[in-house]
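Peer 1: below: sequence and its predicted model.
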Amino acid sequence: MSEKKTLLLVDGSSYLYRAFHAMPDLRAVPGDPASPPTGAIRGMINMLQSLRKEVTADYAACVFDAKGPTFRDALYPEYKAQRAPMPDDLRAQIEPIHQVVRLMGWAVLDVPGVEADDVIGTLAVAAAAQGVEVFISSGDKDLSQLVNEHIVIVDTMNGKRRDVAGVTAEFGVPPALMVDYQTLVGDAVDNVPGVDKVGPKTAAKWLTEYGSLDALVARSAEIKGAAGENLRKALDWLPTGRQLLTIKTDCDLNGWVPGLPALDAVRVGEPDNAALKTFYEQYGFKGLAKALADKASAAASAAEAPGLFDEPAPVTPSITQVAYDTILDWEAFNTWLARIDAAELVALDTETTSLDEMVAEIVGISFSVTPGEAAYIPLMHDYPDAPAQLPRDEVLAKLKGWLENPAKKKLGQHVKYDRHVFANHGIEVQGYVHDTMLQSYVLEVHKPHGLASLAERHLGRKGINYEDLCGKGAKQIPFSQVSIDKAAEYSCEDSDQTLDVHRTLWPRLEKDAQEGGKLRFIYELEIASSETLYRIERNGVLIDAPTLAQQSHELGQRILQLEQEAYELAGQPFNLGSPKQIGEIFFGKLGLPIVKKTATGAPSTDEEVLEKLADDYPLPAKILEHRGLSKLKGTYTDKLAQMALPGTGRVHTHYAQAVAVTGRLSSNDPNLQNIPIRTPEGRRVREAFIAPPGCLIASADYSQIELRIMAHLSGDAALLLAFHDGMDVHRATASEVFGVPTSAVTSEQRRYAKTINFGLIYGMSSYGLAKSLGIDNTAAKNYIERYFDRFAGVKRYMDETRASAKAKGYVETVFGRRLYLPEINSPNGPRRGGAERAAINAPMQGTAADLIKLSMNAVQRVLDAEGRKTKMIMQVHDELVFEVPENEVDWLKREVPKLMAGVAQLRVPLLAEVGVGVNWDKAH
């Protein structure tokens, strides 16, 4: 299975109004009022450039309202009747804005008869249904009704993120109820009435109590007071209001752009720099034009000496003729079974009913033993007139012996997924020796690892897109309804290309090993880790639903209490999720100091500002606590129990290997690595991770692992001595920096030293240290200088690492994992600085990631060899979590730390510590 793609949709109409009002009255010829206005154009360029840096996307479109009426105008002639006409100066900039957006590489959509929100809704829902993650950039609250697990709204202008938890926290109702909420409240901007005198608070309260607008209407006679009377008066209007406010997600866009909503039509394009330069010069943007000229000059210089990060030259296709078989009878099956049984290596791929590996069932299987040749066994295609297929259970029973034979070597693309799918049918596949996704991840971590990308990049081969096969959006069909001839071509192509990619990448790993490199070791580590992670994911972790429900209730009570306390401090009710209202209260009513401004020039109320103001003022502290608890409730206490498999009560996270460039794992659905354990409420979430009767939870983690790796890499004598002597390394650092005996180090000095130790690992500057410690820049600079004086080996390591990274374009972990740094020689100062900081930190993070993978593999081998009942159930950063029978606790406490400490010999001893408890929290 390939990695998820990302679609970025920009609410262009919202953007251009923001740009127009945020920018001064710029003109193509400065100072000439008769010259064309350019402020909105420049603002639009700035916002899109910033957004492109912040959100990496495979597909992107900027969506504008087209001229002319829509169905809403016919439904309700007063729709948007109160809106002021577009200012002439803004209207004059619309066409140039469309032009420059296209030149910047964005698809521009303005579909006649369809509002921008409906275009966005149609594309977002269609993409999400195809497994694509969708980001919508807009400040429009109306789009909140689209939000779900795969659709998120980001508002880069004020730092707001409206995911499911964010929408719920902001409006008091989840996204699924936003249309009902908006129908009750109305929309004054679009002139859509709601229920008279019913505001956000009442609407949220009603929907929380009754569950939906329909249920509320059905029981409207029960609602007392003026609000109830007004609701009953509005009953005839509400269906029309709801229709006006509901974003359509099934618009027919095909008549405008062939193939929409097929995503290829909005694939991210490269900017047309030559045309952009001409455009910038035409509209007086001299700085932008010069930046492009400088970039072109740098690119020309780089072209003379091809570098590590250059785009590869087009590849001549490795295969031009293919021979694919479809197996519909036992004779053909037996022929191919004999063929795969005799083959040295077989590429294997499954077609399934779901992307969720824990519930996916097999629809078909394909094999390839020679590039250009493959076979597909359709098993569960169920469309009308589908040809008879071999019975799935019988086919799997006949394949089981070959699949479970470790001597029969197999490969795939993301084999961990396929292992789960076969396990769902009672088959434990053995003999997976290669994974092309992991080969790419090890060899070229800075590039995409999906099969389509690999095949095109290395083989010059293009394949069939899933959406071309199954359709799009609401009309998308399951794979079981794809015609067998098309399904066979698609699946055979996957197996065939996987084998072909392997034959290209594997020799590179072998060659590196022959030349003394360590990449093959890293690849073998990833293959072994894939096997262990499959076991961890399969085990899952038991969740205590009543505990989570109680925590959700308590959090909800505290959230309501915080709202009341915030209202009292503000002297009025307000929306704690609204930056605009917060800004009005902070800076207009209460006169709080302005810390920084947004891109539009408004005072910022982002997290950083709130944290700074919270040091001196109680209201920002209340808002911060409210945000944190709302996110905790929406993300974890409300959701975790719902994500448990019915019947087992266990949550099965997915560990993605080929994501983080440092080698760290990414946990998702649910994300178990981001539980905010620095707060008491966050730590309590871990109380719900429990063991079944007769078992306990055990946690084993490395102690100060990245500081130990720093000591090893730098060879600094003082750091090595501190770890070898078992000293408190932060106390030892404080002793050196402050020039006092270790026995005289104060708690404050130790805290400073700890901040310095960890800060330098992450490339912290004197400014960053000053901010962290609450001291002035001069004092922070002196502390850092004193640190480097006393720990000269650390300074030497940092200087040498930066120089090596600039020369090679990458750094390495202790074990040889390569961590590429495309921006290390960038002419852009901030980007280059970020790459230099990464050059220092990445070897430590990457080595820590390698160590925990070595540890979990070593522990799993011993668990298997000794037939232990202990299960590894989670890996969280530097920690392994176990479900351990009570009679194996002593063994685990004794042996697991030894195994973890013994996976590598560094210049300092590795130390792992174990805690045991009735739940994950108590195990710490």
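Peer 2: Okay, I see it.

Peer 1: make it CA atoms for all contacts and neighbour counts henceforth
Peer 2: Will do.

Peer 1: which residue is the nearest non-sequential neighbour of residue 534?
Peer 2: If the residues on either side of it in the chain are set aside, residue 534 comes closest to residue 416, at 6.0 Å by C-alpha to C-alpha, 6 or more residues apart in numbering.

Peer 1: these two touch, right, that neighbour and residue 531?
Peer 2: Yes - under the criterion of C-alpha atoms under 8 Å, residue 416 makes contact with residue 531 at 7.1 Å.

Peer 1: neighbour count: the two, which is higher?
Peer 2: Neighbours per residue, other C-alpha atoms under 10 Å: of residue 416 and residue 531, the larger number sits with residue 416, 26 against 17.

Peer 1: for that one, give me its contacts.
Peer 2: Counting by C-alpha atoms under 8 Å, 6 or more residues apart in numbering, residue 416 touches 530-531, 534.

Peer 1: all the strands of the stretch 651-800 of the chain, residue numbers only.
Peer 2: Using DSSP state E, counting those that start in this stretch, the strands found in the stretch 651-800 of the chain span residues 654-656, 666-668, 689-690, 695-702.

Peer 1: ok, second structure coming up, stack it against the first:
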Amino acid sequence: MTDALNPDTVTLPSDKPKTLLLVDGSSYLYRAFHAMPDLRADPSDPSSPPTGAIRGMINMLQSLRKDVHADYVACVFDAKGPTFRDELYPEYKAHRSPMPDDLRAQIEPIHQVVKLLGWAVLDVPGVEADDVIGTLAVEGERQGMNVLISSGDKDLAQLVTERISIVDTMNGKCRDLAGVEAEFGVPARLMLDYQTLVGDAVDNVPGVEKVGPKTAAKWLQEYGSLQGVVENAAAIKGVAGENLRKALEWLPTGRELLRIRTDCDLAQWIPAWPAMESIAATAISTSSTEQLADFYQRYGFKSLAKAVLGGAAADKPARTAKTSGAGGTGDLFAPAAQADEVQDALPAASHASTRQYHTVLERAPLEALLQTLQTAELVALDTETNNLDEMRAEIVGMSFSTQPGVAYYIPLAHSYPGAPEQLPRDEVLALLKPWLEDASRPKLGQNVKYDRHVLANHGIEVRGYVHDTMLQSYVLEVHRPHNLTSLAERHVGRTGISFEDLCGKGAKQLTIDQVEVERVAEYACEDADQTLDVHLTLWPRIEQNAKLRFIYELEIASSEALYRVERNGVRVDAGVLARQSQLLGARIMELETEAHQLAGQAFNLASPKQIGEIFFTKLGLPVVKKTATGAPSTDEEVLEKLAEDYPLPARILEHRGLSKLKGTYTDKLAALALPRTGRVHTHYAQAVAVTGRLSSNDPNLQNIPIRTAEGRRVREAFVAPEGCVIASADYSQIELRIMAHLSGDAALQRAFQDGHDVHRATASEVFGVAIDQVSNEQRRYAKTINFGLIYGMSAYGLAKSLGIDNTAAKNFIERYFERYPGVKLYMEQTRELARAQGYVETVFGRRLYLPEIKSPNGPRRAGAERAAINAPMQGTAADIIKLAMVAVQQALDAQGQATRIIMQVHDELVLEVPLAEVDWVKQEVPRLMANAATLAVPLVAELGLGPNWEAAH
């Protein structure tokens, strides 16, 4: 791959030869739709036209035109209606979802604004955008032009030649001849053959079954072409060879479907085609500028409209407008120089107009930087490290940005041959430490928790982090990606160097310290600069909304607490784990033997194919459901159903569960512990779950199974050190309490306010018996109903869970809603609200977006409706446990306690408590958790103590 696409590293020739820039508009508009926030022309009116894709398209084209200097530009879209491929193969693209209504509504305005921005727009019926791009590219090459195609579609790689290359603006990579071969393992001239073998699942074009990229590349390298592979099909052994021979009749059709046409007749859409050099350039006039401003006003882009009207240069000569009509006819290519007259009038979505990146290699500029940091209002900082594991990572360099477009990189540990002399790391960190540890110096980062750990590894406790762009994105648009690359692209229209651009990928990937200082300096400065740039865009949106600001401040406080929790870690007993692994291993072997005996033969218990043959061919077990290919399924749901009546599926289920437990936990936990402490330090991902809940990994402490004795025993290995005990503080029935609060249902609230067992109270209501007469079976039914309904369970699902018929389940649900009418009303109103505004909120204002709530796909829409009911409860529970964690940590600090929070799992805080502080913890922690939020019903936290985590429950 060539260097990342940016003004300093990519400069296309502007004189001879000419450069043709082609944009895959269809690829762009989908990216814009999925990347931009859910904008409306009138934010206060949910029924006003959607505008996110339009604004995203503007940003992306702005960024591309600033980065690429081209002579001619055009944007190509897919036209409406079928193409020749649909006639060739009716199943072509049969699995593709229909275009979302909100995107469809923005197609025509997108075409309109692209033209107003000075881009020619082309959509040709009967073929796809790729075919038009291919035809233009090949003709441009024939006429001596360099051609750059901007698209995220890898299929276009078959067009690459010495003069035709492709840039993917999502990651800044440029696919030239060398790049294509490096990425796919075959030269560009063989990409069509490669694609034919692999197939295209997105477009529903089959390839050779079970032949993936590696096998396809290997065959083409060995036999030279698809024709060579076909001619040698009889000699290719194994399942892959057998599948190849089965596909021989299909391959010519598949190849024709995947071949990008380069011979489209464009005479109707391009004057004097194919004499491109004679095409008159589209000019941009004052009237076009006014049209653009009118467009921006109409769709609510007030700042863009203001900039266009205020930025049109009066001293530039007026030009005659010559724009295309709606059908894409008229002049095709607009010279870049003229298009830039409008482009220059547009504000850059970025706050940086120029880039000034500095590499600090000497003491004098370092001291000057320190002075700059001391006086800056806000500093974005970033670390470059040699390890993604924050507990083990060491600093290779640091970058800082104090104003948009200005950044500094201090290399500290680059160790490749010929690396320049760098300032001593320990000395630099010692000089930075007072500023880093000064809470009065405001700091900003992207995922600041990681950088805090890295600096803590060097003895620096950073204070003064007031902002985190990852968390800003998480609060504003929880359903979108939160990495810096995505944020920069969709919010400030910037692309940059990716980590893979810098270090490579796979087995040959370098660590940062092995990469040239000059290249890392640009990458690191860009990260700090983009972080500041994104912050300046996102923070004002949060600041003006009181609810979102509260959630953001909670996330910032939670990040601080979670850093402490991760740093603390939890001690694990390697001996206990080893003994558990031994016992599990013995039981797994017993189960395998029993399964073989029940099957009457040996087989692989992990092979769905072998299990299916034994179940349905040999033993004649009933088929519960089928896979997408029509074969009988043996997934976990099927095994659970069959296990109710047959011993073999039960043995396989137990074998799978114990194998996973052993492989994931008892075999690995001790190895994950730091040798010097014997403690494991999980990573809590704060910006993953759309409900606001935390995600734990390396190790995942939230997925330790607790429904089986073996799973619960794993928690026995999480132990307290000598002189301490483990405390587990867990909220009682928090989601049901939140439902009582949200729904306002009097009967449900009364059950909690009176301190009743809510499941017995529900059973009493549903079954019409006194609460002290409720049987255990009735309570079990009520518990299933209570939890099932808040998760959107249907009568069918309830019947399945309780083992009763659908009619009885339906009657239970009807009786439940008769007794708790407030719950039913809440569910109905919440569905309607979600449909109207596209999101729901927690009690505290966290927004939970539901992109599928208006989906034409019934199951997806139903899933979104279930989520609309449950998400406010899960999200509020997530907010409350974060509030509790912050409150407990602050109390521990204020009281000077040695007690440490060592885990946060679902609705539970786990603490390591010195014996001398047990009484304080028993009294204060449940109180702090109960008072973390005020609901219409009381919150209750129960605390247990023990020598290990399991005993504390």
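Peer 2: Here it is on my side, so go on. Computed from a predicted structure; not experimentally measured.

Peer 1: quick TM-score on the pair, please.
Peer 2: Taking TM-score structural alignment, normalised by the length of the first structure as the basis, the two superposed chains have a TM-score of 0.69; 675 aligned residues with a C-alpha RMSD of 3.5 Å.

Peer 1: winner for burial among the strands of the stretch 651-800 of the first structure?
Peer 2: strand 695-702 (a mean of 24; mean count of other C-alpha atoms under 10 Å).

Peer 1: elements contacting it?
Peer 2: Other elements packing on strand 695-702 of the first structure under the criterion 3 or more C-alpha pairs under 8 Å, 6 or more residues apart in numbering; DSSP states H and E are strand 879-885, helix 889-901, strand 912-917.

Peer 1: residue 564 of the first structure: which of those is closest?
Peer 2: Closest approach to residue 564 of the first structure among those (C-alpha to C-alpha): strand 912-917, 37.5 Å.

Peer 1: what span of the second structure lines up against that closest one?
Peer 2: Mapped onto the second structure using TM-score structural alignment, strand 912-917 of the first structure spans residues 941-946.

Peer 1: with stretch 856-870 of the first structure instead?
Peer 2: Against the second structure, the aligned range for stretch 856-870 of the first structure is residues 885-899 (TM-score structural alignment).

Peer 1: who touches the matching stretch?
Peer 2: Stretch 885-899 of the second structure is contacted from outside by 557-558, 561, 900-901, 909, 911-914, 917, 925, 928-929, 932, using C-alpha under 8 Å, 6+ apart.

Peer 1: out of the residues you listed, which are buried?
Peer 2: Using 16 or more other C-alpha atoms under 10 Å as the burial test, the contacts of stretch 885-899 of the second structure include 557-558, 561, 900-901, 909, 911-914, 925, 928-929, 932 as buried.

Peer 1: need the contact list for the residue nearest to residue 918 of the first structure when sequence neighbours are not counted.
Peer 2: Excluding the flanking residues, the one nearest residue 918 of the first structure by C-alpha to C-alpha, 6+ apart is residue 696, at 5.2 Å. Listed by C-alpha under 8 Å, 6+ apart, the contact set of residue 696 of the first structure reads 690, 883-886, 916-919.

Peer 1: can the residues you listed go into a markdown table with extra columns for distance to residue 769 of the first structure?
Peer 2: Putting the contacts of residue 696 of the first structure into a markdown table (distance: C-alpha to C-alpha, whole Å) gives the following:
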| residue | distance to residue 769 of the first structure |
| --- | --- |
| 690 | 39 |
| 883 | 40 |
| 884 | 42 |
| 885 | 45 |
| 886 | 46 |
| 916 | 36 |
| 917 | 37 |
| 918 | 39 |
| 919 | 36 |
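
Peer 1: and residue 397 of the first structure, how many neighbours?
Peer 2: Neighbours of residue 397 of the first structure under the rule other C-alpha under 10 Å: 14.

Peer 1: and the residue nearest to residue 534 of the first structure, what pairs with it in the second structure?
Peer 2: Looks like residue 416 of the first structure aligns to residue 449 there (TM-score structural alignment).

Peer 1: right, I'll leave it there.
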